[in-house]
Structure formats: structure tokens, C-alpha cells
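A.B. asks: No letters, just coordinates:
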């Protein structure tokens, strides 16, 4: 493998009390248990290790378990602050102790051949090509892998066994007593030939694991290792068997390295597969990563649903009035509307997955088409039956209204003079008469000009005035 630019050298350090499996011989990651009473005692050895390699231009990829990350993160921050350089990358891995030990040794084996940024990115890619988990009798205290309430309650029943997987996907399944697990029940199986490493807790019988689970992997070799010190902490119980199955093919480590698609960091220039560089922390735009190659094929994607088309317009002779559909929120997967009786269903074309189609106007509900308007005032709408008899002429709305609310025409208003108001000094009682008609039409504004009071009237000349009623006096 050749590179246009100079490849950066790197080393791998594992910040946890996880011994090596010894499967790769001398290619092992440097271990730091981080034991001590204070930060200087816990991180002193790692800081000296990072300072020594940074002086020679070598970057350090520090792996640590995410379920025990406090001391590891403090040690990395202490080392970066002491050296004031971005040559140390902290990479958290959510794996069991035995699987993390193998992944760390594999990364140490690839360090002489790949840049430091690719080594850090393979910490997430290599677990996707391995099958790691545990054989447990109790999952009530398992906090590193999600479990359900029935699985938690089933742990208190006698004779129950669970298969808990942490890679490539975390899951917990129940295994029936005496039943051999099949390959179809596993989410992934490594490429042939398969090798298995396993270890168990203290005083735990591994006969059921070797009889029910190992035959399903069809491994060419199975090796038993001493128990990991952090095994009971990860599995939540001292009664467990943890395992890791991987491929022993010569190109087993080449395919994961080709699966990642890195981009060069805009700040430190190191290849990175994350949006944030693990060395300098700069933000980058990384391409989409390729799906995992090998193993069992994934299930095909569901076919897209039919497109939502507009409802058909009502025919002209159906006699049904057009109506617009109510405005409703569009569902996630809309179903095609039922066709109108008498209309043929229209086929819909399936959507293309790539590239995504934009939202078209056909996907939005539209109102139905309206019939043509009648040409004449007396013409009937299309589809309506002709009248059998001539309808009587409509009455004039001005004649059918009560007399008190009829509107007077302009000649009547101009020919009829306005009646003067009674004098303020009149002794007789008079009040306005509420007759059928008023001096002006309702809603017509009053004349702002002055009025001529005219000669005094006693109320006998105008029928609108009645005797015996006192009229209001005008203010002086």
C-alpha cells in the first residue's frame, strides 16, 4: 500500500487492566493499569510513554473501555497538557475485556503499515468483523448491554441461560436448556476459517457453552485463556464465559482497512474517519462510510409505497356537487385514494431510490374540477333536469319588506318638505310620532346645514304629532 505523502508512525496503548491474549505473538499493545492513589501516580507511566514517542515523531493511539473511562480520559488529558501537543488520541471502545484485548493487539500489528489516523479509525471498524459476547446464567446486573424487563425477571428462574453479544451489535437472547444454537440465530459469522478465544469466571462450568454454542460457530480452533480481571465487572456476575470469534484468513485485516473512507484533517493533516479529529479536535467533513463487507447478508430494504395522486374530478353528468377535500396533515406512508365509481384506476410508477425525488405538486391534495358556469341568468347548471312549469316571477324585495323599512326614492325625498320641530316654548304636550315612514331613509346621514324653524305649529297641521304629549324643551 503506497501513499503520496509521508505516513505518520504510531503506537497503540491500552489504558485498562486487560492482559494480552498472546494470539499475535510479539505484536501487542502497551498496557497501563492506571492504578494509584492520585492522578500523578495513575498517569505517570503513561505520560512518560507518550512523551518518549512524541519526541521521536510517533503518535499514540490510546484505547480505553467506555464502561470504565474516567481514569483513562484524565490520563490522556494529563499527557496532552504536559506535552502541549496533539500527538495523543483517546479512542473509546465498547467491548468486553477479552474482545478489547484482541482488537488492541490487532491494531498494534497494523501500526507499521497504516497511518495513525487510520489506526484510530479501525478501532470502530474491526469490531464489526468479529463476534464477541458472553454465556451467562444471570443478566439482572448486566449494565453494559441493554436488556428487557422479562429478561431481567427471567434471571431469577433456575436453569436459565442467556447469550449476550457486544459486537457487531449488542443484543441478549435466551437459550433453551439443552438446545444447540444455530447459525441463523447469530447476527454475524466471521469469514472462514473461524477461530475462537474464550475465558470463564472462577469455578464456572463451561460444559454447556462448549456443547451448545461452539458447534454452531464451526470453528477450526478454540483456545481457552485465563480469566480477565475486569470480566466480572463487565458482565455483572462471576459466573460467565466470554468469547470472541474472528477470521484467521490472511486477508482478514486487509478488508477492514479498505472499508474505511478517511479524509485528511484540515488542521493537523492526519487522516480521520470521524467528523471530529481524535488528535487535534478539528471539525471535518468526512464521506459516508462503506457498509460492512462479508458475513451474513442484510435483509433487503422494504419497497417504497405508491405515490399519492390527486383525487379524480367528478364527471359532468353525475349531478354531484364538487367538493374540496379537507386540509389534513400528510401521513408518513399515504395510501392511494379509492377511485370514484365509473372511473378506471390509474397506475403509479415506483419511486427511484437514488437520487431522492423532490416533492412534486401531484403529491399535494388538490380540489376537484368545477363544472362550467351557466351562460344566462335563467340557464340551469349542467346535469340539472329542465323545469316542468314556468316559475312565477320573483317578487320585488322592496315591495315585500315592511313599510317601516322600505327605501324611498330620490323624487319622493325631494318633493316632500321636512316638517319643522315644535317650538320650545309651546305649552302643549307633544312628542314625535313613530309613523310608518320617516323623513329620510334608514342609514342616510342627516343634513349638516341649518334648518328653518318656520312658523310655529300647534301640532294640528301635522298628523305625526299627537295631542296630550309633552315635547322636550330645547336648551336655552
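C.D. replies: Cool, got the structure. Note that the coordinates shown come from a computational prediction; the quantities given were computed from them, not determined experimentally.
A.B. asks: only C-alpha atoms for contact and neighbour calcs from this point on.
C.D. replies: OK.
A.B. asks: Please verify my assumption that residue 261 contacts residue 285.
C.D. replies: No: using CA atoms under 8 Å, residue 261 makes no contact with residue 285, being 11.6 Å away.
A.B. asks: Spell out the residue ranges of the strands in the chain.
C.D. replies: Secondary structure of the chain by DSSP state E: the strands cover 9-14, 30-31, 58-65, 88-93, 131-136, 161-167, 171-175, 194-200, 221-224, 240-247, 263-264, 271-272.
A.B. asks: Against which helices or strands is the last one packed?
C.D. replies: By that I understand strand 271-272. helix 116-125, strand 263-264 (3 or more CA pairs under 8 Å, 6 or more residues apart in numbering; DSSP states H and E).
A.B. asks: Below is structure B, check it against A:
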């Protein structure tokens, strides 16, 4: 069985991109499930799949994060990878689907888990907003705050891979800098009535297609307004994703022994230590 990918909300399970992509397991928040049931749920996933990878938003409420770590601790399992990512909700859903796609490939659980941080850098996640006055997940200048009070103003905001903000209404509308590689654009509409994302942003970014999905329940809170259109442009071709992950050198984790890519193990969170680099930093005798 492939490594299980689990998410923290059912609206983060996007439709499979092809018939080979498995679904994600949906974990329940503390308010909806007793602690013992959470333990039993994750234990069953481990028994069936061997390993579980859980990408979740870094802004996930603290009680939910504490529940995840508590269940992992009670199970005394180093086969559960908890991966906080600094993406807005739709971006987390896209990342989870990419990991689902790769879970049926020839990657070990350690590589799959540590690939989450790599893939997150290739997801262009943002939103179209009528105001940025209460936005706290993306840096906003005082000028942009002031412009938010002007009626009819709309802003395009990019949260990842690097913060960007552009006023898209008025005499000189701006535009966000997009990816330099092939992507598909996923759009989730809130209460803001606008076709700007599909009619302006999508052609400017030369996306290979635009798909619509339901807005995640946590998106209005993340963006500080229900009046939004959330979007995420990402690589959808599993062969390209496979090539991207395969191109990174694999190393054994010096703590748990699993394979990893990048600078940190996805399962035990131990940083990768290059002994050659350590020797280079030692002072000469």
C-alpha cells in the first residue's frame, strides 16, 4: 500500500488529477472527535499503510496541532510525519494532492514526507481581495492599507512562494509576477464577484488550464474576509513532479535512518547534517 496522505479538513481533499491518484484520509478536529477515537484512527492508517504524512497549515488552531502531536506521542510512532506549511488553505489542498500523486510512485516514505517542503516552494498561492486592512499573513504597506479604504478597490495578493501585492483596479492596474514553469490554476470563489483571476491573471501567467473548486472553510479566516477569490497555480503533471523530486540528492537521516531530501527529515524533524560541511567549518589546528 502507498504511504497515506492525511489532511485536517474534508474540503482540503481535491478531486484526483487522474485515476491513479488515491484519496486522502480526513482527520477530525478535537471538537468533533474524542482523543481515543483520534488515536484509533491514526493507528488504523498506520496498520494499513505503514506510514502517514499529514501536511497542514501553519495557521491551524493550536488545539488541533496539539492533538496531532499528542496522538503521535501516545502511539510512540516515528512513522507519522507532521508537516506544517506556510500556505493558505487552497495551497495546502494543492500540496496534499501533489503528495497523493507521488505516493504511488517509487519514493520511500522519508523522501515523500520531506518533498512537501520542496513542493511548497513551487505553489503560487494567493487571493483577490477588496481590502487588506486586516490581513496579517502577508506583509502590507501603509500605502496599501490606506488604499483599502477607497470604494471599489481590489488587490491581488500572493502569499507563496514570496509575498506580493498589486492593486488591480484604477488607472494603472498592477499584476503579480507568476511562475516561470507550466502550471494549472485552481480557483475557489468566495463572496467577491469578479472574473479577474480567470480573465486577467490566468492569461498573464500562461496557465495550461483553469479549474474551479469549492472555497475551503478556513479561507475567509486566513485572508481576513469572506469577500475573496482564492487561487493557486501549481504543477499538475505527475511526471514533472516526479522529476523535480528525483533531481534532489537523497541522504539518510542520521537520527531515524529514513531517506530524506533537503535539510530536514519529514518524520523526526532532525536537521540534515553534512559531515563534510561540518569539517570545513572547524577551525584549523
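C.D. replies: Sure, I can see it. Computed from a prediction, not measured in an experiment: that's the story for all the values here.
A.B. asks: what residue of the second structure matches up with residue 263 of the first structure?
C.D. replies: By TM-score structural alignment, residue 263 of the first structure lines up with residue 251 in the second structure.
A.B. asks: Hmm, its match is touching residue 261, no?
C.D. replies: Yes: the pair residue 251 of the second structure / residue 261 is scored as a contact, 6.4 Å apart, by CA under 8 Å.
A.B. asks: The two: which is more packed in?
C.D. replies: Applying other CA atoms under 10 Å to residue 251 of the second structure and residue 261 shows that residue 261 carries more neighbours, namely 26 against 19.
A.B. asks: now residue 281 of the first structure: how far from residue 73 of the first structure?
C.D. replies: 15 Å (CA to CA, to the nearest Å).
A.B. asks: Quick check: which of the helices and strands packed on strand 271-272 of the first structure is nearest to residue 97 of the first structure?
C.D. replies: helix 116-125 (14.3 Å; CA to CA).
A.B. asks: what about the closest one, how far off from the second structure?
C.D. replies: Taken over the aligned residues, the distance from helix 116-125 of the first structure to the second structure averages 1.2 Å (mean CA distance after the TM-score superposition for the first structure).
A.B. asks: residues in contact with that helix?
C.D. replies: Contact partners of helix 116-125 of the first structure, identified using CA atoms under 8 Å, 6 or more residues apart in numbering, comprise 8-10, 59-61, 89, 91, 93, 103, 107, 110-111, 256-257, 260, 262, 270-274, 278.
A.B. asks: Kindly report the same for stretch 198-213 of the second structure.
C.D. replies: Against stretch 198-213 of the second structure from outside (CA under 8 Å, 6+ apart): 14, 175-179, 182-189, 233.
A.B. asks: please redo it, this time with the cut-off set to 10 Å
C.D. replies: Contacts of stretch 198-213 of the second structure with the rest of the structure, by CA atoms under 10 Å, 6 or more residues apart in numbering, involve 11, 14-15, 90, 156, 168, 175-189, 195-197, 230-231, 233-236.
A.B. asks: just the buried members of those?
C.D. replies: Buried by 16 or more other CA atoms under 10 Å: 11, 14, 90, 156, 168, 175-176, 178-179, 182-189, 197, 230-231, 233-236, out of the contacts of stretch 198-213 of the second structure.
A.B. asks: show me the contacts for residue 36 of the second structure.
C.D. replies: residue 71.
A.B. asks: oh, I was asking about residue 96 of the first structure
C.D. replies: 18, 65, 67, 132-134, 144, 165-167, 228, 230-231, 233-235, 242-244.
A.B. asks: Need the counterpart of it in the second structure.
C.D. replies: Matched to the second structure by TM-score structural alignment, residue 96 of the first structure sits across from residue 88.
A.B. asks: Quick check: the gap between its match and residue 269 of the second structure.
C.D. replies: 22 Å.
A.B. asks: Residue 27 of the second structure versus residue 198 of the second structure, what's the distance?
C.D. replies: Taking CA to CA, one finds residue 198 of the second structure at 32 Å from residue 27 of the second structure.
A.B. asks: what's the overlap in contacts for residue 261 and residue 285 of the first structure?
C.D. replies: Joint contacts of residue 261 of the first structure and residue 285 (CA under 10 Å, 6+ apart) are 272, 273, 274.
A.B. asks: Endpoints of stretch 51-70 of the first structure, how far apart?
C.D. replies: Note: stretch 51-70 of the first structure ends 21 Å apart using CA to CA.
A.B. asks: Stretch 119-133 of the first structure too?
C.D. replies: 24 Å.
A.B. asks: which residues touch the closest residue to residue 58 of the second structure other than its chain neighbours?
C.D. replies: Excluding the flanking residues, the one nearest residue 58 of the second structure by CA to CA, 6 or more residues apart in numbering is residue 84, at 4.8 Å. Contact analysis of residue 84 of the second structure by CA under 10 Å, 6+ apart lists 54, 55, 56, 57, 58, 59, 60, 65, 92, 116, 117.
A.B. asks: ok, back up a step: export the strands of the first structure to TSV and tack on distance to residue 119 of the first structure?
C.D. replies: Formatted as TSV, the strands of the first structure follow (distance: least, CA to CA, whole Å):
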stretch	distance to residue 119 of the first structure
strand 9-14	8
strand 30-31	15
strand 58-65	8
strand 88-93	10
strand 131-136	20
strand 161-167	19
strand 171-175	27
strand 194-200	23
strand 221-224	27
strand 240-247	19
strand 263-264	13
strand 271-272	9
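A.B. asks: nearest to residue 413 of the first structure, of those?
C.D. replies: Across the strands of the first structure, closest to residue 413 of the first structure is strand 263-264 (CA to CA), at 92.3 Å.
A.B. asks: Give me the mean deviation of that closest one from the second structure.
C.D. replies: For strand 263-264 of the first structure, the mean distance to aligned residues of the second structure following superposition is 1.0 Å (mean CA distance after the TM-score superposition for the first structure).
A.B. asks: can you list the residues that contact that strand?
C.D. replies: 117-118, 269-275, 277, 284-287.
A.B. asks: For the second structure, which segments are assigned as helices?
C.D. replies: For the second structure, the helices defined by DSSP state H occupy 35-49, 62-75, 89-102, 109-120, 142-147, 196, 202-205, 219-223, 238-246, 275-281.
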